[in-house]
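A.B. asks: need coordinates for the below:
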Amino acid sequence: MSDKGNIYYGETDAAILQRMGRALKKMRLEANLKQEELAEAAGINRSTLSQIENGSGTTLLTLVQLLRALNRLELLADFDDKPELSPMQVAEAELKMRKRVRKDTTNPTEESEW
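C.D. replies: Down below sits the predicted model:
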């Protein structure tokens, strides 16, 4: 378990809901969306979105309670501002990147008459 995930175990469920609500609001503002716009896109009422951003809402509470019961509160780390990649994750991502272009040998092109 990462140290970053440990901070959640000392918080109450209500504090975690408030943290999640703030993170969602920040994401909405960074996307330059009004509450009405995001609520419509998500298929929920604007008042429901407002409640979630303010840290209340039974669905979020249920999520936190389930994660706590499953001992997986570290999954909430994704709601923090900027997740950090470990050097190992960066190295793995670089290995997965394509190194060169391969010639398509399935359909040879005709030679030009030049």
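A.B. asks: when you work out contacts or count neighbours from here on, use the C-alpha atoms and nothing else.
C.D. replies: Fine.
A.B. asks: which other helices and strands contact the longest helix along the chain?
C.D. replies: Once the chain is assigned using DSSP state H, the helix that runs over the most residues is helix 13-30. Counting contacts by 3 or more Cα pairs under 8 Å, 6 or more residues apart in numbering; DSSP states H and E, helix 13-30 is packed against helix 46-53, helix 58-69.
A.B. asks: could you also give me the structure for this next sequence, so I can compare it with the first?
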Amino acid sequence: MNYEAMTNKAIAAALGERLERLRLARNFTQQMLADEIGITAKSYRQLVAGGGKLENLIAALRALNALDQLDNFLPEPAPSPLEQLKLRGKQRQRVRQPRGAQAATGADEQGLDW
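C.D. replies: Next comes the predicted model:
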């Protein structure tokens, strides 16, 4: 879909149509879904037509076990590369042995006869 060419109302109606197809796929009647989310059937029809509250759309997705679709709808923005570097912090470059282990290793190496 070319959302840039669509009005806000048209985009809302397209989302409502998708909600309606999901409702039918899950075998809910309009009244059953409206009762499940605590609104009237008329309010549900307004939601499908592109009106209604965002909160009701979220409730409908919850009732249809489709809340995971919200991540597709509006994904979490990735941190910028600079933020990723700051979050990563300083990474170790070398392995450091404990002080006692260095002294013991050094003494053993001096006694080797190569």
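A.B. asks: send over the TM-score of the superposed chains.
C.D. replies: Structural agreement between the two chains, given as a TM-score (TM-score structural alignment, normalised by the length of the first structure), stands at 0.44; 60 aligned residues with a Cα RMSD of 2.9 Å.
A.B. asks: and the longest helix of the first structure, what's buried?
C.D. replies: If you call a residue buried by 16 or more other Cα atoms under 10 Å, then helix 13-30 of the first structure has these buried ones: 13, 16-25, 28.
A.B. asks: where do the helices sit along the second structure?
C.D. replies: Going by DSSP H, the second structure shows helices at 8-25, 30-37, 41-48, 54-63, 69-73, 81-88, 99-110.
A.B. asks: and the contacts of the fourth one?
C.D. replies: Residues outside helix 54-63 of the second structure that contact it (Cα atoms under 8 Å, 6 or more residues apart in numbering): 19, 33-34, 36-37, 47, 67.
A.B. asks: in it, which residues are buried?
C.D. replies: Taking 16+ other Cα under 10 Å as the neighbour-count basis, helix 54-63 of the second structure is seen to contain the buried residues 56-57, 59-61, 63.
A.B. asks: next: the third one.
C.D. replies: Under the neighbour-count criterion of 16+ other Cα under 10 Å, helix 41-48 of the second structure has 41, 43-45, 47-48 buried.
A.B. asks: could you do the second one as well?
C.D. replies: When neighbours are counted by 16+ other Cα under 10 Å, the buried residues of helix 30-37 of the second structure are found to be 30, 33-34, 36-37.
A.B. asks: report the inter-axis angle for it versus helix 54-63.
C.D. replies: With axes from the mean of the first three to the mean of the last three Cα atoms, to 10 degrees as the criterion, the two stretches helix 30-37 of the second structure and helix 54-63 enclose an angle of 100 degrees.
A.B. asks: and helix 30-37 of the second structure, what other elements does it pack with?
C.D. replies: Against helix 30-37 of the second structure (3+ Cα pairs under 8 Å, 6+ apart) you get helix 41-48, helix 54-63.
A.B. asks: swap the cut-off to 10 Å and go again
C.D. replies: In terms of contacts (3 or more Cα pairs under 10 Å, 6 or more residues apart in numbering; DSSP states H and E), helix 30-37 of the second structure is packed against helix 8-25, helix 41-48, helix 54-63.
A.B. asks: so which of those gets nearest L85 of the second structure?
C.D. replies: Proximity to L85 of the second structure (Cα to Cα) singles out helix 54-63 among those, at 34.9 Å.
A.B. asks: separation between the closest residue to E36 of the second structure other than its chain neighbours and L87 of the second structure?
C.D. replies: For E36 of the second structure, ignoring the flanking residues on the chain, the nearest one in space by Cα to Cα, 6 or more residues apart in numbering is A63 at 6.6 Å. A63 of the second structure sits 37 Å away from L87 of the second structure when distances are taken as Cα to Cα, to the nearest Å.
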